Every structure is written in structure tokens, then in C-alpha cells.
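Trainee: What shape does this take:
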Amino acid sequence: MNRPATIADVARLAGWSIATVSRHVNGAGKVSPEAAAAIQRSIEELGYVPSASARGLVSQQTGMIGLVLPAVRDESPVVESNNLVEYDAQTATQIAEVCHSYQNDIIRGAESAAWEIGHAITIAAVRDPEANSRVRDMASRVDGLVVVGDAVEANLLTHLARRVPVVLVDSTRHESIHDYVDSADAVGAGLLAQHLVEEHGVTQLVFVAGTSLTAVERRCFTVLERLGATLLQVSDATASEPEVVAALVQRREDTGRLGLVCSSDELGVRVLRLAEQAGLSVPDDAAITGFDDCRIGRAAKPRLTSVRQAPLDLGALAVEALQRRLSNPQSEPQHYEVPITVVVRESCGAHSTSPPVSA
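Mentor: Prediction:
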């Protein structure tokens, strides 16, 4: 047969009606075991592939899931101190790729889970508000949306949720009205703080983050603030670094031994260099920890204590949550949480690994 096999060809070879074959292929009704076996043999013999559009007419689904993410910055981490990190240009590029692989792993996890349920993923990276029209268009062509971070404005999310199910991942956007997936990152921050205070005699906790706190950073600081931590925000601009150095010196003079919980390993390595410029010895004067357990933190001297997340699991769990929502549209919104692992290294004065901790 030179042309693709049709459902009529399958019905003719199997000896059953087109309607019976259609019910078997689309799962739209009961088929006897004898009919199912004959139809399946015919499908395999003819190499028949059901039409996606035809299946969509029966199931009222497109077979597509939309994945919306904030665009990742293009800047690579820069570390200038020879005493902290040593790697050539090729390794530096690999490190940058690993540190930016968080979203890539979410995509991989989502694609794997979607494949298991017979769906495909279509992806949009949102760089600016003008992308809202493209997100609306995507919502009209998919069965549901997985939205990572704060890639979509809150009012648009509310509008989209009236049309298709929406699952949020690591977002601040109205968790109470959407299914929501995140990591136990705040638990990790609390465990880091507890380790620094109880095991290493830290007298002042400082949470170090960027100038605009992300959803994850807000959750972590909420936990750390209850433990007495202050907030030190670091600009991406190197011109601000003298101010950061001065702030580190001041905190050291005011409080004794510092414990710096940085919101990323990239920032943690940068703070290692700034601490060096401030005349602080790590880990003797200041214990420094990171987040995400990137290769750059493991290459630092001393190596960074960090929180290891599971972005593959985040992506997969988000798709599974969306599938549950499609199967049961009227159920209450659910919150799903992925466990984390705290990895203790020399930057806080020890070298060991803690077990996974789940919220």
C-alpha cells in the first residue's frame, strides 16, 4: 500500500465496522475483546496512525500542553578572583549553561510527563508585556497551560483560567485559585540557617538576593526573617560592589560571625569574592551558602554549601497536575511540593551531605 492506511482499511482487514474501530482507537466506547484484538492486529499490520485532528473531535482535546516561561538572562557569571575559582573559557561556558539549566530541566521533565499521557509540549518564553497576545493565542490552541515563575501577569492568568486549566510553577500569582507546584525551597533556607547557627556559631544571618525578589526569594526570606535575618540586595552592576563590601564589613563589626544565605550559587560565588575584598575569611569570619547546587558552586574555593532542587520533577509534576485537572475540572485547587536536598560543604566550615528533606 503506497498511501497511508485509513480507518476504513483497518475496518476492512479486521472484519469489523468503521464505528467499532473508531471506538477502539479513540477509547470512546466499549469494544469486545475479540474485536479489540482483531483491530489491534490490523493496526499493526497496516502501520495505521490515527489522525490527531480526528481524535481531537472525539475527545474535545488538542493533545497539546502550553508551557510558558520567563526568558532567561543571557549574561554569564563572571568571577575575577584567582583565589576562588579556576577554570578555562570552555569550562566557564559549561558552568553558565548548567546554572541556566533550571528552566531547561523543567522543560525536559514536562516533555517526558506529557509524552507518557500522549500529549506534546509547545513552549513560549516571555520577554516583555507584548508577549501577552501570543500567550492568549497559545491558550486557544492547547488543552491547558503550565506557567513558570511570574511569566504571565496576574489579571491575564485569571482570564486564561476561564478558558483552559492553568498550573503554576514557582509563582506568586494567585496560588489559591490555580493548581500550584513548587519546591520545598523555604524549608531548605530554614535548614541552612539552622545549620549555620547551631553547628557553626553564626550570630547574624543575612539573606543575599538581587534587587527584585523572585517568588522563591520572597518565600525564603520570610522564613529567614523569622530567625532574625536581615536582607542584603545586590545589584547586577559591578559599580555597586564597593557598597556591598562596605555593608559586609559593617555587619561583621556589628554582629560577629556572619552567615550569608545567597539566593543562587552564581550570587554565592560573587559574594565569596566580595567577602574576600572586605577582608573576611571564609568560613572563619563568614559562612557563605548558595542555592540550586550548580557546578559553579562546586568549583568554588571553598566549595559552596547549597540547596539542591529537582526541576525535572517540577516539570513532570506540573504536567501530572494538569492531567488531573483535565480529568476532574471541578475539583479544588491543589498545592504540590517537590522535596529538596541540602548539601553541606566547606564554605560554612564542614563537608558532609544531608538527606533529602520534604515539606
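Trainee: okay, CA-based contacts and neighbour counts for the rest of this
Mentor: Will do.
Trainee: Residue 293 contacts residue 265, doesn't it?
Mentor: Yes: counting by C-alpha atoms under 8 Å, residue 265 is a contact partner of residue 293 at 6.4 Å.
Trainee: overlap in contacts of those two?
Mentor: By C-alpha atoms under 8 Å, 6 or more residues apart in numbering, residue 293 and residue 265 have these common neighbours: residue 306.
Trainee: ok, these two, which is more surrounded?
Mentor: residue 265 (27 against 23; other C-alpha atoms under 10 Å).
Trainee: What distance do you get for the more buried one to residue 213?
Mentor: Separation of residue 265 from residue 213 (C-alpha to C-alpha, to the nearest Å): 16 Å.
Trainee: One more: residue 95?
Mentor: Distance from residue 95 to residue 213, by C-alpha to C-alpha: 23 Å.
Trainee: So for the two, which residue has more residues nearby?
Mentor: A direct count of neighbours by other C-alpha under 10 Å for residue 95 and residue 213 places residue 95 higher, at 21 against 13.
Trainee: SS state for the more buried one?
Mentor: helix (DSSP: H, G, I helix; E, B strand; the rest coil).
Trainee: mind listing what it touches?
Mentor: By C-alpha under 8 Å, 6+ apart, residue 95 lies in contact with 294, 295, 296.
Trainee: to compare against the first, here's another:
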Amino acid sequence: MRDIAAEVGVSIATVSRVLNDHANVAPRTRDLVLRAVERSRLRDPEPDAPRTVYVRCPYVLTDYFGLLVSSIAETLKLHGVRVLLDAGESSQQADALARLPDEPGVDAAILILPPEDGDRLVALSRTGLPFVVVDPRTPPPPDVAAVSAAHFAGARALTGHLVGLGHRDIGVVAGPAEWLAGDARLAGHRAALSEAGVLPVAHHLWHVEPTAEAGHRAAAALLDHPHRPTAIACFNDKLAVGALRAARERGLRVPDDVSVAGFDDIDLSQATHPRLTTVRQPLREMGRIAVTQLLRMLDGPRPEALHIELATTLVVRESTGPVARG
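Mentor: I've put the predicted structure just below:
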């Protein structure tokens, strides 16, 4: 594709659009590209250059994101594909996706929790560049391939576990509002409460940044409230670590006085005392499935299942217990 683009004097994205039979290519340009393709087939074959996939993760590569990126990179390597990694908060520049189709040597992309909205993803899709979104921040457009975890089912199982232990006053420390994963987890939590005939309480919900310090502040406010909850469900494990500290500072025993649960099942969840009850996300499998979807887009027909949700698993440990009596 690079050779053809150079020969015709067009971008790699334009060649991709022609080969994928996209409509938004001028007839003369399409004819020039197809003729160049035919000429390339008549030449003596040369060893294929390894393909390159641009992997963008505009966040610090710790815990959650580190596992995703490692899985993607390892799987691409198994298939002989090179990785061009763009990671860290510096990659949150506004024009990152706009420049991507003309990035030299890039054949496809994997975007992890992209901060851009659906319109930007649709615009990228129309360039013809194959890409897959992992853990989308907003509902992915119908024609954009995406891989995520079953956040609704995971949160529903977690809250159902707490309800089964007798908890009715359950505080929630959620991530930022209007994130797809957070909205789905909150919906799952409320579904489990509804099944038990319990109405959610407004002052029991806090939306914060997903850090241990923010979790500590939110849990402190919940535990200092005159009607403090008997359990706190946190929408990631770092938030739960902050909640454990807030409980300890107030002389509350976990889980005897208050239960605390997390989400994600990162390594940190087993290093706390007590160990965290949490929901395991299949992060490594998400990375492998994203690569599989992308390679199918590159090598064959367009996948039929564009939006894939992988099952989550409730992991019960020592941080949750029956509601305290009296």
C-alpha cells in the first residue's frame, strides 16, 4: 500500500479506501490506484514488509491500561505485526485522529478509551483506515468495531452480592459522569437494587476521578454522613483502596462495620487488608480479541460482530460480609 501510494501520489488512506471499495474516491483517482495495483502484481514478488499497527492509549500505563497494552502488543507480535505505541497523557492532543490516516507506514490502529466523541470516530472510519476501539468512553457508532467488558452485568452481580448479605444502604463511589463504562455499572447497580425493592439514595452516590485519593475523600463523606451506608461499592479497585483507608481512619472494621467492594480485579485488590471483593474484567482477553478483530478487518471480510462485550466475573474475598446488626 505504501508503494502504491507513493507511485500514484496519494495517501495510504486513499489506497485503503479504493481497496475497500469506499464510495468517496474520485473516479480518476480510483482508476490510477487500481492500475498501480495491477502493475504491482505483475512485478517480481518481494518479501512482504511487516505491517504496523498504531496503538494509542492516552493515559499512564499503570495497572488497568498497562495490562491492556501489554496484551495487545504481545498478540500483535505473535502475528508478526509491528507496534507503534502512543501512550501517556501527552497523546490526548485534539488532532491525533485527524492526522492518523496520513501517518507514514501505519496500516491500522487500536484505540484504547479514546477521549474523542463518536463523530470523530466516524470521520476516521470514513478514511478507510481499519481500527478497533477498546473500552470506548462513549457509545460506539454502529459501524465502528469495539471491544469492552460487560460492565452492567458485573455491577449487577456485585450489588446483588451485597444485597444478599443484607445490605440496603449501599454507597456508590463511581468514576466520572457520562463515561460509558460508569453509566453501565451504575445502571447494573440500580437494577440489582430494584430487584430487591430498594430505592437508590441521592446522597449515597459520588462521581469522582478514578484514583485512590478521590476514593478516600468520597468514602470519608459517606462514612461521616448521619445515615452512613453499611456498604460501599466502588467502581474501580483504586477507589476501593481509598475507601478502606477512610474506614480505618474512623475506627471502622471491614467488613464487620462496613463492607467495601471494588471493580477490575487488578493486582492491588489482593494486596489490601482485607483483600477486596471485586469484579474481574478480562483485560488480557479484551486485548487479544481487539487484535483478532483488527486482523480480520485487514485480511478478510468485515467482521459481522462489530461490538463485542466480554463476560465479567464476581470475585468474593474478605472485604464484604453480612450487614452489622444493631
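Trainee: mind putting the contacts of residue 95 of the first structure in TSV, distance to residue 69 of the first structure included?
Mentor: TSV is the format used below for these (distance: C-alpha to C-alpha, whole Å):
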residue	distance to residue 69 of the first structure
294	20
295	23
296	23
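Trainee: Kindly reformat the residues you listed as CSV containing secondary structure, neighbour count and distance to residue 66 of the first structure.
Mentor: As requested, these are arranged in CSV below (DSSP: H, G, I helix; E, B strand; the rest coil; neighbours: other C-alpha atoms under 10 Å; distance: C-alpha to C-alpha, whole Å):
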residue, secondary structure, neighbour count, distance to residue 66 of the first structure
294, coil, 24, 27
295, helix, 20, 30
296, helix, 24, 31
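Trainee: which residue ranges form the strands in the first structure?
Mentor: Assigned by DSSP state E, the strands in the first structure fall at 64-70, 120-126, 144-148, 166-169, 179-183, 204-209, 230-233, 258-262, 286-289, 306-308, 335-338, 340-344, 352-357.
Trainee: So which of these is nearest residue 56 of the first structure?
Mentor: strand 64-70 (10.3 Å; C-alpha to C-alpha).
Trainee: Just list the residues touching the residue nearest to residue 236 of the first structure when sequence neighbours are not counted, thanks.
Mentor: Nearest residue to residue 236 of the first structure, sequence neighbours excluded (C-alpha to C-alpha, 6 or more residues apart in numbering): residue 210, at 7.4 Å. Residue 210 of the first structure makes contact with 233, 234, 235, 236, according to C-alpha under 8 Å, 6+ apart.
Trainee: if we take these, which one ends up nearest to residue 116 of the first structure?
Mentor: Using C-alpha to C-alpha, residue 236 comes nearest to residue 116 of the first structure of the contacts of residue 210 of the first structure, at 40.6 Å.
Trainee: Next, work out how far apart the closest one and residue 271 of the first structure are.
Mentor: Residue 236 of the first structure is 12 Å from residue 271 of the first structure, by C-alpha to C-alpha.
Trainee: go on, residue 171 of the first structure?
Mentor: 26 Å.
Trainee: cool, residue 291 of the first structure as well?
Mentor: Counting by C-alpha to C-alpha, the separation of residue 291 of the first structure from residue 271 of the first structure is 13 Å.
Trainee: Can you tell me how far the corresponding residue of the second structure for residue 245 of the first structure is from residue 173 of the second structure?
Mentor: Here residue 245 of the first structure is matched to residue 220 in the second structure, going by TM-score structural alignment. Noted for residue 220 of the second structure: a distance of 11 Å to residue 173 of the second structure, by C-alpha to C-alpha.
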